[in-house]
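>>> Need a 3D model of the following:
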Amino acid sequence: MSIMKRMSLIFRAKANKALDRAEDPRETLDYSYQRQLELLSNVRRGVADVATSRKRIELQLAQLEQQAGKLQGQAEKALQMDREDLAREALTRKSGLAGQINDLKAQHAQLQGEEEKLVNAQQRLQAKVESFRTRKETIKATYTAAEAQTRINEAVSGIGEEMGDVGMAIQRAEDKTATMQARAGAIDELIASGALDDATSQGSGDDIARELESMSSQADVEMELMRLKGLSSPGAPGAIESGAGDTSDVVSSEAPQAEGEQR
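Okay, the predicted model is just below:
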């Protein structure tokens, strides 16, 4: 297959696909019904034209027959008056009219037959158009119902384009919410562990509290150190027996010893 033939085939295929997507069966049915109505209207005009021609011929026939009757009467009257020449002239003219009358009668019969055919065709076409209209409305209603059902099913299942976009938006919102929750939890853990300072707790009052906590911690360290010294001093069985007694007793017993050593 040549390149031009392939390009032509591809173009026709894509054009056909585009037309299929753009075509609405309801619009196509309405257009077909409109065309049938136009055809029916043309047939009716044809019937009217033929009927008009038939009626015109009937009028001409009536006039010619009236003229023929008049000539017949003139011929009879001329014979009564012994005017054979006038009678012959009247009969000659009547004979000429008789030929025209016969021709018009033949045309009338032909037009009458054509009119009957057109009337029958009009009746059949009108019945077909009415049947098509009923079927068209049924198909349109069925198609509309099927289209609505399809959209509802797509919306329920989430496979529709619009609902797909909504589902993606919800998924993105849930992902961002989960990310923000995880970030907030991580920051809380870092603040609780001391890796990060709480910016809302920084100030002069918090500095004093931290310093007091530091001094209290140092005092506890000194008291524990003095207790351990008392426990480790020689000749202090009472201190050893007391074990983990009150640290205030240890501090009071150590104070006189420190004063004697200074003296």
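>>> use CA for all of it now, contacts and neighbours both
OK.
>>> Kindly provide the distance from residue 231 to residue 240.
Going from residue 231 to residue 240 by CA to CA, to the nearest Å gives 6 Å.
>>> Among these two, which residue is more densely surrounded?
The neighbour comparison of residue 231 against residue 240 (other CA atoms under 10 Å) goes to residue 231, with 20 against 15.
>>> tell me which element the more buried one falls in.
helix 204-232 (DSSP states H and E).
>>> Counting by contacts, list what that helix packs against.
Here helix 204-232 touches helix 237-242, helix 247-262, going by 3 or more CA pairs under 8 Å, 6 or more residues apart in numbering; DSSP states H and E.
>>> what comes up buried for it?
Across helix 204-232, burial judged by 16 or more other CA atoms under 10 Å covers 227, 228, 230, 231.
>>> repeat for stretch 127-135
129, 132, 133.
>>> hang on, isn't the last one packed against residue 34?
No. Contact criterion CA atoms under 8 Å: residue 133 and residue 34 do not qualify, at 9.8 Å.
>>> top helix in the chain by residue count?
helix 84-157 (DSSP state H).
>>> Distance from the chain centre to that helix, please.
Its chain's C-alpha centre and that of helix 84-157 lie 43 Å apart, by CA atoms, centre = their mean, to the nearest Å.
>>> after it, next one along is what?
Assigned by DSSP H and E, the successor of helix 84-157 is helix 161-193.
>>> quick one: that following helix to helix 84-157, angle?
Angle between the axes of helix 161-193 and helix 84-157 is 20 degrees (criterion: axes from the mean of the first three to the mean of the last three CA atoms, to 10 degrees).
>>> for comparison, sequence B:
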Amino acid sequence: MGVFSRISDIINSNINAILDRAQDPEKIIRLIIQEMEDTLVEVRSAAVRTIAEQKELDRKIATVARDVEEWQTKAEFALVKGREDLAKGALQVKSKLQHELDGLKTRHEQIEAGLVKQGEDVAALQQKLADAKAREATMIARHKTATNRLKLRSSTYDGRVGDAFARFEQIERALDELEGKVDIYDMAKPKGVAEELAELQADHQVERELAALKAKLAGTGETR
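Just a heads-up that it's a prediction; the model follows:
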């Protein structure tokens, strides 16, 4: 892939989308930054070569332009001296040089346009590189935090938690058995004097109420 194809891909790329698809964001963002830095070096080197070519072309254009003027002067001189044939020959040489000069100027315009584009590419790539570097620390921190949280969750929800809950259940069952033993003991223990007297008084009251009820029914003739 050529340098200009790569820089186009980088400038048009969405760093967030790349990172979202990455399994190792730290590695991916470092590779992106390395690719950008390498491409930036290549683009700058290409720009240096283009500038050198432009300067060489400037010198050549100046030289050919002087030649065109010289042959124009020679054609005029020959015509003044009555040598129309020489004047015609000089104009023919001038025409060839002018054609060459026109081609050189066209090439010069193309180089200038290329330099403008290279400058725009460098600026855009530098912006992308700055953005990637600014995101690097944040993305690495987020990745490490998420990884640590995942490890913590994994260790929290492993078999040890199940064992802990099982031990709690054993303790609860033991407490249930202990409470049951206390209840049985309360049910089986002999009654005290106070309890027996209370029951005797309750029975006596019931007997009195029953006798009163019978007497009442006998007075009304409803007894059988």
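>>> quick one: which of the helices and strands packed on helix 204-232 of structure 1 is nearest residue 54 of structure 1?
When these are compared by CA to CA, helix 247-262 sits nearest residue 54 of structure 1, at 141.5 Å.
>>> now residue 149 of structure 1: how far from residue 262 of structure 1?
For residue 149 of structure 1, the distance to residue 262 of structure 1 equals 105 Å [CA to CA].
>>> now residue 76 of structure 1
Using CA to CA, we find residue 76 of structure 1 at a distance of 190 Å from residue 262 of structure 1.
>>> Compare those two (neighbour count), which wins?
Neighbour tally, residue 76 of structure 1 and residue 262, criterion other CA under 10 Å: the higher count belongs to residue 76, 18 against 7.
>>> OK, contacts around the more buried one?
Residues near residue 76 of structure 1 by CA atoms under 8 Å, 6 or more residues apart in numbering: residue 87.
>>> Show me what it lines up with in structure 2.
Using TM-score structural alignment, the equivalent of residue 76 of structure 1 in structure 2 is residue 76.
>>> what's the helix or strand for that match?
Using DSSP H and E, residue 76 of structure 2 falls within helix 25-80.
>>> and that helix, how far from structure 1 on average?
Helix 25-80 of structure 2, aligned to structure 1 and superposed, deviates on average by 1.9 Å (mean CA distance after the TM-score superposition for structure 1).
>>> picking that back up, corresponding residues in structure 2 for the helix holding residue 231 of structure 1?
Going by TM-score structural alignment: helix 204-232 of structure 1 matches no residues.
>>> Does residue 132 of structure 2 touch residue 15 like I think?
Yes. Using CA under 8 Å, residue 132 of structure 2 is in contact with residue 15, at 7.5 Å.
>>> re the thing from before, how close does the match of residue 76 of structure 1 sit to residue 94 of structure 2?
Noted for residue 76 of structure 2: a distance of 12 Å to residue 94 of structure 2, by CA to CA.
>>> And for residue 116 of structure 2?
Residue 116 of structure 2 is 33 Å from residue 94 of structure 2, by CA to CA.
>>> And for residue 178 of structure 2?
For residue 178 of structure 2 relative to residue 94 of structure 2 (CA to CA), the value is 122 Å.
>>> again with residue 138 of structure 2
Relative to residue 94 of structure 2, and taking CA to CA, residue 138 of structure 2 is found at 66 Å.
>>> of those two, who's got more company?
Neighbour tally, residue 138 of structure 2 and residue 94, criterion other CA under 10 Å: the higher count belongs to residue 94, 23 against 11.
>>> which residues does the more buried one contact?
67, 68, 69, 71, 72.
>>> do the same with residue 58 of structure 2
Residues counted as contacts of residue 58 of structure 2 (CA under 8 Å, 6+ apart) are residue 108.
>>> That one pairs with which position in structure 1?
In structure 1, residue 58 of structure 2 lands on residue 58 (TM-score structural alignment).
>>> go on, residue 31 of structure 2?
Aligned partner of residue 31 of structure 2 by TM-score structural alignment: residue 31.
>>> Burial check on its match, number of neighbours?
Residue 31 of structure 1 has 12 nearby residues by other CA under 10 Å.
>>> Residue 250 of structure 1 now?
Neighbours around residue 250 of structure 1, by other CA under 10 Å: 21.
>>> Hmm, residue 227 and it touching each other?
Yes. At 5.9 Å, residue 250 of structure 1 and residue 227 qualify as touching, with contact defined as CA under 8 Å.
>>> What does residue 196 of structure 2 correspond to in structure 1?
Checking with TM-score structural alignment, residue 196 of structure 2 has no match.
>>> From the chain's centroid, how far away is the helix or strand that contains residue 196 of structure 2?
If you go by DSSP H and E, residue 196 of structure 2 is part of helix 193-219. Helix 193-219 of structure 2 sits 88 Å away from the centroid of its parent chain (CA atoms, centre = their mean).
>>> same thing with stretch 42-56 of structure 2?
Stretch 42-56 of structure 2 has its C-alpha centroid displaced from the chain centroid by 36 Å (CA atoms, centre = their mean).
>>> before we move on, back to that, from residue 89 of structure 2, how far out is the match of residue 76 of structure 1?
11 Å.
>>> and what of residue 193 of structure 2?
Counting by CA to CA, the separation of residue 193 of structure 2 from residue 89 of structure 2 is 154 Å.
>>> same question, residue 198 of structure 2
For residue 198 of structure 2, the distance to residue 89 of structure 2 - CA to CA - is 153 Å.
>>> And residue 64 of structure 2, by the same measure?
Remark: distance between residue 64 of structure 2 and residue 89 of structure 2 (CA to CA) = 17 Å.
>>> Compare neighbour counts for those two and give me the winner.
For the pair residue 64 of structure 2 and residue 89, the greater number of neighbours falls to residue 64 (18 against 15), based on other CA under 10 Å.
>>> Who's the closest spatial neighbour of the more buried one, skipping the chain neighbours?
Distance criterion CA to CA, 6 or more residues apart in numbering; nearest residue to residue 64 of structure 2, sequence neighbours excluded, is residue 101 at 6.2 Å.
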